[in-house]
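> Could you look at this predicted model? Sequence included:
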Amino acid sequence: MLLKKATVLIVDDDPDVLTAVKLLLKSEAKEVITEKNPENLNSLLQRNQVDIILLDMNFNSAINTGNEGLYWLRKIKEWKPNVTVIMITAYGDIDLAVRSLKEGAADFLVKPWHNLKLLEIIKDLLDKSEDNNQNKNNLSEKKNNSSNPLVGTSSLMDDVFLKVNKIAPTDANILILGENGTGKDLVAKAIHDRSLRANRPFIKVDVGSLTDTLFESELFGHKKGAFTDAREDRAGRFEDAHGGTLFLDEIGNISLRQQAKLLTILQNRQVTRLGSNKPTDIDIRLICATNLPISELANDDRFRKDLVYRINTVEVNMPPLRKRSGDIELLARHFATIYAAKYLKPTITFSDSALQKLNNYSYPGNVRELQYIMERAIIMADSDVLTADDLIFSSIENTSPEAETFDDMPLSMVEKTTILKVIDKHNGNITRAAKELGLTRTALYRRLSKYGI
């Protein structure tokens, strides 16, 4: 919002302050309201559409505890949660002013101030407030748009959309929990796209697949000569994401040593490249994701609790597809539309038998599995009406443990079936599956590629 269109309220018991601010802003703002007595705040806010408030920290009132500003800030946020508040403080009250930021103040101003600095702060906060409101309005409009990858109308997905709506405009660290294939990466991107960092980089890193050496080089960067293959200086992903969002996927699979290094970076907000002693300041919004339940992350033998607290300011749980009542058909039609266009097919419809088959399946691979099922069906279908026979589900579900036998099966099929069972047992966690199979992650990935899994 432009300051020219804004109404500014100044609340201070010093008439000189009121006069000075009003003289400064009267030619800049739409309207400037001054008030000496904070007891009148509620009635003023009811009578006027106030965009921003400058609120003193101390008043000669009955409260007079040294925390008057915090008291009235809480009241303002109770009456008008979305109004922007700047606290006015003396040097001796800076600790209180910092506390006010945690209570919902947008910024604080120390007396005496420079007029140009005050104008800059007000204009900047008005711009952020407008972006914030725009992001909130856009979410409900976009959540079921076919161009938006987050699709769903179930009550569980409504809870996800609501939480994304609330947290996107903040800089809070987010932990996204959920089974493989539920769309955790899409939620991370949706949060970034609706944040105030939307025009800055969104950097994704699959940290679960990185060795200790690669972990440091990939995230923190390196100087030329730091190790054998370091032929030039290279910025890490933290630096690449500066000003934007860094998304660390599979965070539950990193080692305790990697966790310690990550915690240090997050605490200091500085990163030092391998081979260098010079730290670089970083400004990132951190989003992490894991398929582990939060109870496993709370296990000290597996994950540092101090890091869990650091990455988990707000938690988003992505529900498995089998629990999203009503969303299966919606998603199937969504993917059918996408792949019909991609493969130049006519508009696709579904027979009753196809819909029944889709709704009766448990989807161990969640939305990702449904997506692949629909892509394959669109490619292979002989008609623009999909039938039950066009829908081929994963061999994991088609294998009955009771009836299974390896008699007369080729060795390759035995190996493939065993790999599928172990991956399913560990809910798609490749690291755990490889460990049980006695393979490295790389060796397991080669076999997955070999068998087209």
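Right, received. Where do you want to start? Model, not experiment: these values are computed from the prediction.
> drop to CA atoms for contacts and neighbour counts, all remaining ones
OK.
> residues of stretch 439-447 that come out buried?
By 16 or more other Cα atoms under 10 Å, the buried positions in stretch 439-447 come out as 441, 444.
> ugh, typo on my part, it should be stretch 215-233
Buried residues in stretch 215-233, counting neighbours by 16+ other Cα under 10 Å, are found at 215, 216, 217, 218, 219, 220, 221, 222, 223, 226.
> ok now it, how far from the chain's centre?
How far stretch 215-233 lies from its chain's middle: 28 Å, per Cα atoms, centre = their mean, to the nearest Å.
> can you give me the end-to-end distance of that stretch?
Length of stretch 215-233, first residue to last, Cα to Cα, to the nearest Å: 16 Å.
> Hmm, residue 371 and residue 181 touching each other?
No - counting by Cα atoms under 8 Å, residue 181 stays clear of residue 371, with 9.7 Å between them.
> residues near residue 417, how many?
When neighbours are counted by other Cα atoms under 10 Å, residue 417 registers 15.
> so it is in which element?
helix 411-425 (DSSP states H and E).
> So which other helices or strands are in contact with whichever helix or strand comes after that helix?
Next along the chain after helix 411-425, taking DSSP H and E as the criterion, comes helix 430-437. If contacts are counted by 3 or more Cα pairs under 8 Å, 6 or more residues apart in numbering; DSSP states H and E, helix 430-437 sits against helix 411-425, helix 441-450.
> another one to put next to it:
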Amino acid sequence: MKLLGKILIIDDNKGILSALELLLQDVYKTVTTLQNPNGITSVKDLKTYDVVLLDMNFSSRVNTGNEGFFWLRKLKDIIPDTSVIMMTAFGDVELAVNTLKEGAVDFVLKPWDNEKILATIHSAFQLGKSQKKLRLLEQNEKHLKQLINDTQHDIIGNSPALKSVLNITKKVAKTKASVLITGENGTGKELFAKAIHRQSLQNQEILINVDVSALTESLFESELFGHVKGAFTDAKNDRIGKFEIAHKGTIFLDEIGNLPLQLQAKLLKVIQEKQIVRVGSNKVIPIDVRLICATNCNLYKMVEEGTFREDLLYRINTIHIEIPPLRERANDVIEIADYFLNKYAHKYDKKGLKLHAPIKKKLLKHHWPGNIRELQHTIERCVILSENNELTVNDFMLNHHKTKSFNTVDMTIDEMEKNMIINALKKHNGNFSSTAEQLGITRQTLYNKTKRFKI
């Protein structure tokens, strides 16, 4: 059975061409011969050939091999993934070494042994296939990274508060400095992390997003640093951690303020030493990542309270970016609302929807305690519930949260719980530790509830 391979033979000796063609035609699907190397570019579908056998001398009484080197370089420029085997009757060790340095995969002396040259060609054929697969995988990986990094939309708005933050973001992006992004829930901290990555020197590599608060203590090291087979009961295979995946790229640790104190030391060690060790292994793996962290907690206050390590804070806080809440970006509310209106009108096939003056006035008067996330959910809900492809003021049932007291009459238990959490967070300036202590719940429970209630 013939292999699905294509072989090109280039030699000025017709006898050599005939002998090799006869030897290879029963093994390979296509065998093409060429007596003059000047005809290389005229070979049909040249890039589809798997192996080229190239003579080193084409002029009479010349045996320096210089002609072969010239055409080898030409071939590597035109078909870099194709394996090239050099042939000559005037070979020595130095010449053979030089051909390999120039990019040939092997060197064959004339006259040849049939079995040996068949083995040499087959090895070159397999190598060429592997190189092409590798190149395809690299291209696919690059394309995948590009898709991942391009899935986010631009940061919308022109308010002075936003422009100030964007100016800082642009300056820090080109460095490898660690960045701490803070701000209330729903302000778009992850969006700013992605913007930094897109403008960074690592933008051709991947951005790995890790929600730290969602990691249980038992899985923390495995998720971030990886593990080897047999490291623990369910470790049936080796696993690469998030830091290793992000090597040469960026890792974004969201909700860093919710990381338990006992795990902060492990993270600090990795950041300081720039290396990880997979769970169950002793092998040290160097890492080179750009670190971006985000939180809605006051980490300085947590340091004072002893719930966040001061040395870790300084490691992640080379540059601090505070994202302004939506209420301080009043000029941006309508522009952002229009963006989400177009997005969801297209999604739910509600064409022609517009924000009329009374609606804009109502949106501008709202305090937006849930920030951009609240505005997004509000617009989506209104688009879904709108009738006759027209929005009215009554479609915008905005929740006005009261911070000092609230009437529990006609409230559901969920609504009461949501208001209690909002008030407690307000009282403690967004500090999750103090809020959780007041409410008698754990920080993780509090975090889960804020996500559930979209606070």
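Yep, that arrived. The shown structure was predicted, so the numbers you read here are calculated from the model rather than taken from an experiment.
> Next, the TM-score between them, please.
Scored against TM-score structural alignment, normalised by the length of the first structure, the superposed chains reach a TM-score of 0.61; 302 aligned residues with a Cα RMSD of 2.8 Å.
> Helices - which of the buried residues of stretch 215-233 of the first structure land there?
215, 216, 217, 218, 219, 220 (DSSP state H).
> I figured the first one hits residue 207, correct?
Yes - applying Cα under 8 Å, one finds residue 215 of the first structure in contact with residue 207, separated by 7.0 Å.
> From residue 205 of the first structure, how far off is the residue mapped onto residue 219 of the second structure from the first structure?
Aligned by TM-score structural alignment, residue 219 of the second structure pairs with residue 214 of the first structure. As judged by Cα to Cα, residue 214 of the first structure and residue 205 of the first structure stand 12 Å apart.
> So those two - more neighbours on which side?
Using other Cα under 10 Å as the criterion, residue 214 of the first structure and residue 205 rank with residue 205 on top: 18 against 13.
> check which helix or strand covers the more buried one.
If you go by DSSP H and E, residue 205 of the first structure is part of strand 202-206.
> Next: residue 85 of the first structure.
Using DSSP H and E, the element containing residue 85 of the first structure is strand 84-89.
> what does that strand correspond to over in the second structure?
So strand 84-89 of the first structure is aligned with nothing, judged by TM-score structural alignment.
> what's the distance between that strand and the middle of its chain?
28 Å.
> Determine the set of other helices and strands touching that strand.
Judged by 3+ Cα pairs under 8 Å, 6+ apart, the packing partners of strand 84-89 of the first structure are strand 52-56, helix 94-102, strand 107-110, helix 115-142.
> what's the angle between that strand and helix 115-142?
150 degrees (axes from the mean of the first three to the mean of the last three Cα atoms, to 10 degrees).
> Please identify the buried residues of strand 84-89 of the first structure?
For strand 84-89 of the first structure, by 16+ other Cα under 10 Å, it's 84, 85, 86, 87, 88, 89.
> Check stretch 336-353 of the first structure too.
336, 337, 338, 339, 340, 345, 348, 350.
> which residue lines up with residue 315 of the first structure in the second structure?
In the second structure, the residue matched to residue 315 of the first structure (TM-score structural alignment) is residue 320.
> What residues does the closest residue to that match other than its chain neighbours make contact with?
Nearest residue to residue 320 of the second structure, sequence neighbours excluded (Cα to Cα, 6 or more residues apart in numbering): residue 180, at 4.9 Å. Residues in contact with residue 180 of the second structure (Cα atoms under 8 Å, 6 or more residues apart in numbering) are 292, 293, 294, 295, 316, 317, 318, 319, 320, 321.
> Name the residues of the strand holding residue 205 of the first structure that are buried.
For strand 202-206 of the first structure, the neighbour count (16+ other Cα under 10 Å) marks 202, 203, 204, 205 as buried.
> Many thanks, I have nothing further to ask.
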